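*Asks:* curious how this folds, go ahead:
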Amino acid sequence: MNAHVGFVGLGHMGGPMAAHLVKAGYRVRGFDLAPEARAAAAEAGVQVVGAAPEAAAGADVVITMLPVGRHVLSVYQEEGLLAAAAPGTLFIDCSTIDVADARAAHEAAVRAGHRALDAPVSGGVVGAEAATLTFMVGGGAEDLPQAEPLLAAMGRKVVHCGPPGAGQAAKICNNMIVGISMIAVSEAFVLAESLGLSHEALYDVASTSSGQCWALTVNCPVPGPVPTSPANHGYRPGFAAPLMAKDLGLAASAARAGGVNAELGLRAAELYAEFAQGAGAHEDFSGIVRVIREGENTRPPDGSSPG
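*Replies:* Down below sits the predicted model:
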């Protein structure tokens, strides 16, 4: 590969993704604010530069993986990423951000004479490290042929979801399903415990019947049934609770703005926001089961709020 890729955001997700591009033969020039992220990227073969615009200069494709929408818009415009790139450069934003911010970033790139795709990912840090991510892409189909080889080097599935912002829409809808499902699975295990049913018995039944879902069979929230789940490793994050709280917050905002009756999604967003600010700050999102277990007797028998 002779293509030159600029990569801005070399953290827990972006770092492994950039490393996979290097392994695939791409020349990757990257930047991150954190010294430890820059050091890890350099060790993986990324040419680390001193500022974001340096990563974009002369690049064929520029990939960003940043925490929130304001960071994407800032690095694109105020920090000069768009201005530093050659005309017609393809910008791919893999951050998970608000749909409105994704569309604004796309419009800013186009105004600057570039092309743009939003391509948030599913799979978490584990998927980034194993190159098994799913990319949900929004933007023009005509730009996919250039983007797909790079995305394939970092993941195993690429889905074109529609026009600008559609990738972000798919991401927040998908994670609303996962977040609600994890709470449902956790509540079921806590109920099973109260009824004297073992974790393994419930798992054996639900995993082969109508209760089967990813939150149960891959990321099971209790120790035992799925050896590779975070529950068997001290809830070390595969997908951290603060990230789930962020994504559900985006979904909740979109639901409110659109007048969508999403009662479970809104409640899930509240639960994860509380969890992420407390015990779950450094844990996998499946650790929510412990909040449910510890809070099982906090409501009076009639179901009203305590106090």
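*Asks:* contacts, neighbours, all on C-alpha from now
*Replies:* Will do.
*Asks:* mind checking the SS state of R267?
*Replies:* Under DSSP: H, G, I helix; E, B strand; the rest coil, the three-state class of R267 is helix.
*Asks:* look up how far G249 lies from it.
*Replies:* For R267, the distance to G249 (CA to CA, to the nearest Å) stands at 10 Å.
*Asks:* more neighbours, the two?
*Replies:* Counting neighbours by other CA atoms under 10 Å for R267 and for G249 shows that G249 has the greater number, 22 against 14.
*Asks:* what helix or strand is the more buried one on?
*Replies:* In this assignment (DSSP states H and E), G249 forms part of helix 241-258.
*Asks:* what are the buried residues along that helix?
*Replies:* Residues of helix 241-258 classed as buried by neighbour count (16 or more other CA atoms under 10 Å): 241-252, 254-255.
*Asks:* same for it, what does it pack against?
*Replies:* Secondary-structure packing of helix 241-258 (3 or more CA pairs under 8 Å, 6 or more residues apart in numbering; DSSP states H and E): helix 166-194, helix 263-277.
*Asks:* to compare with the earlier structure, here is another sequence to fold:
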Amino acid sequence: MSTKQVALYGLGNMGYLVAERIAGKFSLQVADLDQAAVAKAQSALGAVSIQKPEDLAKTQVVVLCLPSPAASQAVLAQIAPHLPADAVVVETSTVNPADIHASARILAKHGIAMVDASIMAGVSQMAAGSAMLLVGGEEAALASCEDVLSAISDKRIYFGPSGAGAAAKVINNAVAHAVMVVVAEAGSMATAAGVDCEKLVGLLSDKQMGLHRPLTHRYAERIMQGNYEGGMPLEAARKDSVLALELAQSLQVPLFAIQGAHTAYDIALRAGYGRDDYAAIAKVWADWERPAAPSAQG
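*Replies:* The predicted model follows:
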């Protein structure tokens, strides 16, 4: 057992599992509004209840697993003046980079470092030890809490400076939630058209033909490399999108995500990218990001 003192704020469903993992290797302090959860951590994990901010005078790492950025920042405002100058705070909740930066500003007044380590897992995965942390922060801060991060999960991806791990988690979830709508629409169309849904799942799961292909081939091999030559023309992909919209309409299946995605193909076609590989829809966003040319002066 390490002599390092670690504190955890938040003993909800995920927080308690994080506490279990930390308590296996470190002396643990805990705090939560639910006193029953605190009592359970005391009896089952040997944790010490945090009674007042001054109890953190020798705490080297503080882990936050709270329900909102406001809750995290309220805790930090209370405890930051009482933490040792070499302490590190680790935010594990799903928040935006702006929330990480706001928390970091509270801590910076006291010379305390901030690390974002968003938990990429559900409760069952954390319990099984298969969770992953998406990490952002300065190297010195990460080195100071590496052993604690390792206790929480041995699977970690470092994305870059402060806030990068939080951004990666939000983006990952956005993709998952958007794909969920697309998959629900596809399943509804399949059911209405008499398509075997089990076989459709097999098709969409195929690494060469299904959902993987846009990510591993068109994004990684084309968009990231700026390679839009050859391949399936964008105008052909738009034609297929039209067919999907016509099929859904004939089956009286409402579409939201697939209908909205079609608009990107319309815009890209109008922009002159019809003969490029259909990964060229990414150029629509690149065009928006490019600074506008200065207007001519008369």
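*Asks:* where does the TM-score land?
*Replies:* In this superposition the chains share a TM-score of 0.66, using TM-score structural alignment, normalised by the length of the second structure; 215 aligned residues with a CA RMSD of 2.2 Å.
*Asks:* re the thing from before, got CSV for the buried residues of helix 241-258 of the first structure, with distance to E263 of the first structure too?
*Replies:* Output for these, formatted as CSV (distance: CA to CA, whole Å):
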residue, distance to E263 of the first structure
A241, 20
P242, 21
L243, 20
M244, 17
A245, 16
K246, 17
D247, 16
L248, 12
G249, 13
L250, 15
A251, 12
A252, 9
A254, 13
A255, 10
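*Asks:* quick check: of those, which lies closest to M1 of the first structure?
*Replies:* L243 (33.4 Å; CA to CA).
*Asks:* gap between the closest one and A269 of the first structure?
*Replies:* 11 Å.
*Asks:* equivalent range in the second structure for the helix holding G249 of the first structure?
*Replies:* Using TM-score structural alignment, helix 241-258 of the first structure lines up with nothing in the second structure.
*Asks:* now the strand or helix carrying V38 of the second structure on the first structure. Mean distance?
*Replies:* Using DSSP H and E, V38 of the second structure sits in helix 35-45. Its aligned residues in the first structure lie a mean 2.8 Å from helix 35-45 of the second structure after superposition (mean CA distance after the TM-score superposition for the first structure).
*Asks:* now that helix: buried residues?
*Replies:* For helix 35-45 of the second structure, by 16+ other CA under 10 Å, it's A37, V38, A39, A41, Q42, L45.
*Asks:* stretch 113-132 of the second structure too?
*Replies:* Buried residues in stretch 113-132 of the second structure, counted by 16+ other CA under 10 Å: 113-120, 123, 126-127, 129, 131-132.
*Asks:* now the terminal residues of that stretch, how far apart.
*Replies:* Note: stretch 113-132 of the second structure ends 22 Å apart using CA to CA.
*Asks:* that one maps to which residues in the first structure?
*Replies:* Mapped onto the first structure using TM-score structural alignment, stretch 113-132 of the second structure spans residues 115-134.
*Asks:* likewise stretch 93-100 of the second structure?
*Replies:* The aligned range for stretch 93-100 of the second structure is 95-102, by TM-score structural alignment.
*Asks:* now do the buried residues in stretch 86-100 of the first structure.
*Replies:* Of the residues in stretch 86-100 of the first structure, A86, T89, L90, F91, I92, D93, C94, S95, T96, I97, D98, V99 count as buried by neighbour count, 16+ other CA under 10 Å.
*Asks:* right, I mislabeled it, should have said stretch 94-113 of the second structure
*Replies:* Neighbour-count burial for stretch 94-113 of the second structure flags 94-97, 99-100, 103-107, 110-113 (criterion: 16+ other CA under 10 Å).
*Asks:* what segments of the stretch 51-200 of the second structure are strands?
*Replies:* 61-64, 88-91, 113-120, 132-136, 156-160 (DSSP state E, counting those that start in this stretch).
*Asks:* contacts for the second one, please.
*Replies:* Applying CA atoms under 8 Å, 6 or more residues apart in numbering, the contact partners of strand 88-91 of the second structure are 60-65, 100, 112-118, 141, 144-145.
*Asks:* and stretch 109-120 of the first structure, by the same measure?
*Replies:* Looking at what lies outside stretch 109-120 of the first structure - CA under 8 Å, 6+ apart - the contacts are 76, 82-83, 87-96, 102, 106, 135-140, 143, 164-168, 171.
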